[in-house]
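J.: can you look at this prediction? I've put the sequence above it.
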Amino acid sequence: MFLGLNKKLCAGLIAAILIFPAGGLAPVAAQEIPNDFTAIVRQKIPAVVAITTRQIIQGQTTLDDFFSPFGNPGPAQPQVREALGSGFVINPQGYIVTNNHVVADATEIHVVFSDKETLPARLVGRDPGTDIAVLKVDPRPNMTTTAWGDSDAVQPGAWTIAIGSPFGLGGSVTVGVLSARSRDIQAGPYDDFLQTDASINRGNSGGPLFNARGEVIGVNTAIVSPSGGSIGIGFAIPSRTARNVVDQLIRTGRIERGFIGVRLQEITPPIAEALGVSGSKGALVASVEPGGPADKAGIQAGDVITRFNGKDIQSVHDLTLAAASQKPGTKTTLTRNRRGSQQEIALTVGQRDDEEVQTGAVPNPQAADARLGLSLSPIPDEARQQLRLQPGTTGVFVQDVAPNSLAATNGFRPGDVIVSANNRNVTQPSDVQEEWAKSRQRNKPLLLRIDRQGQSLFVAVARS
């Protein structure tokens, strides 16, 4: 369940599931310190459910089959895999919120209420991008529901209450505080998690995280743990995100996200220097999708986007979230920095298809030492199709990369195509050599734009 989502965290991230309550947002006042949480728990436990799933895996052979004393065991038999999670009821019609990873690929889904009644559930819709799914059961008489709270109004230090079915122990309650907001744990392109120290374990995935007013402010999704158990670092999808996704899934069964049609990468200090921009804030446009919203607005590769829809953009992640949160067709503005000149331009947000690969950061190469270390040639005609080059693409072909060279330590690979050097289109190896010499004379990084299997990115090579 979301194990090992981020190797940079010393431990695996383990998913924990919650269901979101329906209802209006209530203003959050300063919290009073409660004597206990029994009233909230008594009211909300009937709305929190355990979720059991079964998945039939066809034709799976086990090691026992190979070492059977009876020789050839015959055709592999279907295997049954079972999983546990949590969820919560959001309206009297029987809609239940949980995590996508709890129900993905399940052939059977059942919901267990606090009074032990078990009902079959059908999948209404799911969104892998945010790890949210919505289920539907036949309504029960006087069904208890939850209400959404305002995750944006909850500040670190506020009380949080998690209810779920860790290890299948339904109705388990843990209490803590909000530890932090807007955590990016690199679980997906739209990470914006709440962090809590309320104990969350396996089986909590999809369950609700309540505030001290008994409103759902998050959906418990993952933990950091070296052992598989809680160490007080848990993550929940904020209600702001979850409620929007849930409403769309119930209404249409699919998710609409804003799309501007760019591939982005972070700005390293050498790239910032080569581009003539100050600092490393913003998102660098590595390539622009032809005919997309950004292309129509005049965005070009090499532009740095510093503001979007009135908000500062500090990183690729900021722009990914900001663009995705816009409704397709929305007219907005962005600020671009092109060679040190700032300009605000208008843009109409497009529609991102559910199947489309999400925009993410290009891995940042690190500057290193020694000579450039590239063996270059014109692009072989017979290799153009294999390299996925667009018709008319010009550049020079990387035949080989010298070990331990500047090019090697900056991530160059044989088969890369260098399209431009210092914003100058190149057509022969001498073009690259000339720009490399100029950069060394000016003691500035060499800015190269490369095409790698149809994807475009910038690399700044600095002489040590």
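T.: It's in.
J.: every contact and neighbour count from this point should use C-alpha atoms.
T.: Will do.
J.: my read: Arg263 touches Gly292, true?
T.: No - under the contact definition of CA atoms under 8 Å, Arg263 does not touch Gly292, with a separation of 11.5 Å.
J.: what about the helices in this protein?
T.: Secondary structure of the chain, counting by DSSP state H: helices at 38-44, 63-66, 100-103, 239-252, 269-275, 293-297, 316-324, 406-409, 429-442.
J.: got JSON lines for those helices, with distance to Gly350 and mean neighbour count too?
T.: Rendered in JSON lines, the data for these read as follows (distance: least, CA to CA, whole Å; neighbours: other CA atoms under 10 Å):
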{"stretch": "helix 38-44", "distance to Gly350": "40", "mean neighbour count": "14"}
{"stretch": "helix 63-66", "distance to Gly350": "50", "mean neighbour count": "11"}
{"stretch": "helix 100-103", "distance to Gly350": "25", "mean neighbour count": "25"}
{"stretch": "helix 239-252", "distance to Gly350": "17", "mean neighbour count": "19"}
{"stretch": "helix 269-275", "distance to Gly350": "28", "mean neighbour count": "22"}
{"stretch": "helix 293-297", "distance to Gly350": "6", "mean neighbour count": "19"}
{"stretch": "helix 316-324", "distance to Gly350": "9", "mean neighbour count": "21"}
{"stretch": "helix 406-409", "distance to Gly350": "37", "mean neighbour count": "23"}
{"stretch": "helix 429-442", "distance to Gly350": "36", "mean neighbour count": "16"}
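J.: let's bring in a second model and compare:
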Amino acid sequence: MSDSQQTDPAPAPVPVPRWWSRPGEPAEAREAPVPSPRAGSDADQDTGREAAQDTDQDAAPAPAPVPRWWSRPDGPVELREAPVPPPRAASGDADPETGPKYDPWTAGPLQTVDRGKAGPRRIRLRRSLALGIGAALLAGGVGGYLGVLAERQANTRLELPQAASAADRGRAPDSVAGIAATALPGVVTLHVKGAQSSSTGTGFVLDGQGHILTNNHVVNGAQNITVTFSTGESVAAELVGGDTGYDLAVVKVTGVRGLRPLALGNSENVEVGDPVVAIGAPFDLSNTVTAGIISATGRPITAGGDKGDGSDVSYVDALQTDAPINPGNSGGPLLDAKAQVIGINSAIRGGGDDGDGGGEGSGQQRGSIGLGFAIPVNQGKRVAEELIRTGRATHPVIGVTLDMEYSGDGARVGDKGEGGKPAVTAGGPGARAGIKPGDVITKVDGVRVHGGDELVIKIRAHRPGDPLTLTVLREGRERTLEVVLGSANGS
């Protein structure tokens, strides 16, 4: 064959598309399905057969087939290059010679870690995480235990809310607490033993020499007297003097330091409704404080003794109070809002009943019914001064004998005195004023009197030498007489 007749070389065969294995399988090429020719395409059957025959001939090796993806079946035949994953091992681990390893599922490269640098950090993170979890578990366990313990304690121990302790516990001086705080150091409890009985009463300090004022009926007939102060200190006391007519007595203690005398007020300044505080030892309960008001002033009462001869009767122009006073309060102070003594508690009711039934232990345990009576401090001061000076008290008198059996209104002068003596003492205050037997005295300084007891009480409320104006009813006619009080020794 000539050179001119030499034919052109056969065209290279069309590369056959290949499919890659799915991830995780060995990397091997498989033949991709060859689609059959379609009508209207440019493929030639003869050319295709010829090309197929040429593949059997020895020729230069064809280049490695490039994987391609086919277009959608209903679209034009078009080949596109498929993404070529990098080489990988079957297990997905990195090959030391080929490079990093790849994720066998995503075909993406895995993150590489420099163990020399990141290893310790990862270990520290893991340890921190473990420690955090352990601490959380421990805290949860402890919290649960404490919760159970708190629940058990709540079931066995109940604590209610309470106000905190006050930093300033002071009270106003004119409050009951303030008055009590001022007066209590000067108030004492008396325990008295006699030949056949014992009694309990109260008293208060008069001066720094140890003189203490109390009721006469508390220490009457005493053989042994013990005084107990608010601090609890107890010392023996001796009787200085007493008077049954005023129901007042003074005892004295020695060798006691730090005595706190109470301030004396003025009973003439007392008004109904004024607040008062009583301190005493009712039923031997020392340092008991009660409070009330002045219910009345100038209330005539008598206590103890025999009214027939008046030998042991106490006549008191008393202050009435509703502050609770009970057996054992007798002799204690009645205080005003300035913590000043305005009265000496003596009785819990009139009509001849003793203020505390002879004191605790006498068998008579009468209690307070809101009718308490106190000797005005003005009268108590005068009597105490006389008892300290002489051991006896003087009584103001008008020098007449009263008919205590008279039932009419007023105080009637008797027809005869004791032992047949004249009812009006010759040369006495009454005789000088013009009083005659049978006269009925109806007023003292303009204030009505309704009986002999009231007249004695009104007179004893004054001092010897005081002038008085008496209204006298004689033979149906009233007369006004001026009298100057005389003096007589008391019991």
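T.: Yes, it's here. As the structure is a prediction and not an experimental result, all values here were calculated from the model.
J.: just so I know, which of the helices of the first structure lies nearest Gln342 of the first structure?
T.: helix 269-275 (12.8 Å; CA to CA).
J.: which other helices and strands contact the closest one?
T.: Applying 3 or more CA pairs under 8 Å, 6 or more residues apart in numbering; DSSP states H and E, one finds that helix 269-275 of the first structure makes contact with strand 446-452, strand 455-461.
J.: distance of Thr160 of the first structure relative to Ile40 of the first structure?
T.: When CA to CA, to the nearest Å is the yardstick, Thr160 of the first structure and Ile40 of the first structure sit 12 Å from each other.
J.: list residues touching both of the two?
T.: Listed contacts common to Thr160 of the first structure and Ile40 are Ala212; contacts here mean CA atoms under 8 Å, 6 or more residues apart in numbering.
J.: as TSV, the helices of the first structure with distance to Trp148 of the first structure would be great.
T.: Written out in TSV, the entries for those read as follows (distance: least, CA to CA, whole Å):
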stretch	distance to Trp148 of the first structure
helix 38-44	12
helix 63-66	48
helix 100-103	19
helix 239-252	7
helix 269-275	42
helix 293-297	34
helix 316-324	21
helix 406-409	49
helix 429-442	56
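J.: of those helices, which approaches Ser341 of the first structure most closely?
T.: When the helices of the first structure are compared by CA to CA, helix 269-275 sits nearest Ser341 of the first structure, at 10.7 Å.
J.: picking up where we left off before, can I get the helices and strands packed on helix 269-275 of the first structure in CSV with mean neighbour count and distance to Ala407 of the first structure?
T.: What follows is these, written out as CSV (neighbours: other CA atoms under 10 Å; distance: least, CA to CA, whole Å):
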stretch, mean neighbour count, distance to Ala407 of the first structure
strand 446-452, 24, 11
strand 455-461, 24, 7
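J.: returning to that earlier point: between Arg263 and Gly292 of the first structure, which is the more surrounded one?
T.: The neighbour count for Arg263 of the first structure versus Gly292, taken as other CA atoms under 10 Å, is higher for Arg263 (22 against 18).
J.: mind listing what's buried along stretch 331-341 of the first structure?
T.: Judged by neighbour count using 16 or more other CA atoms under 10 Å, the buried positions of stretch 331-341 of the first structure are 333-338.
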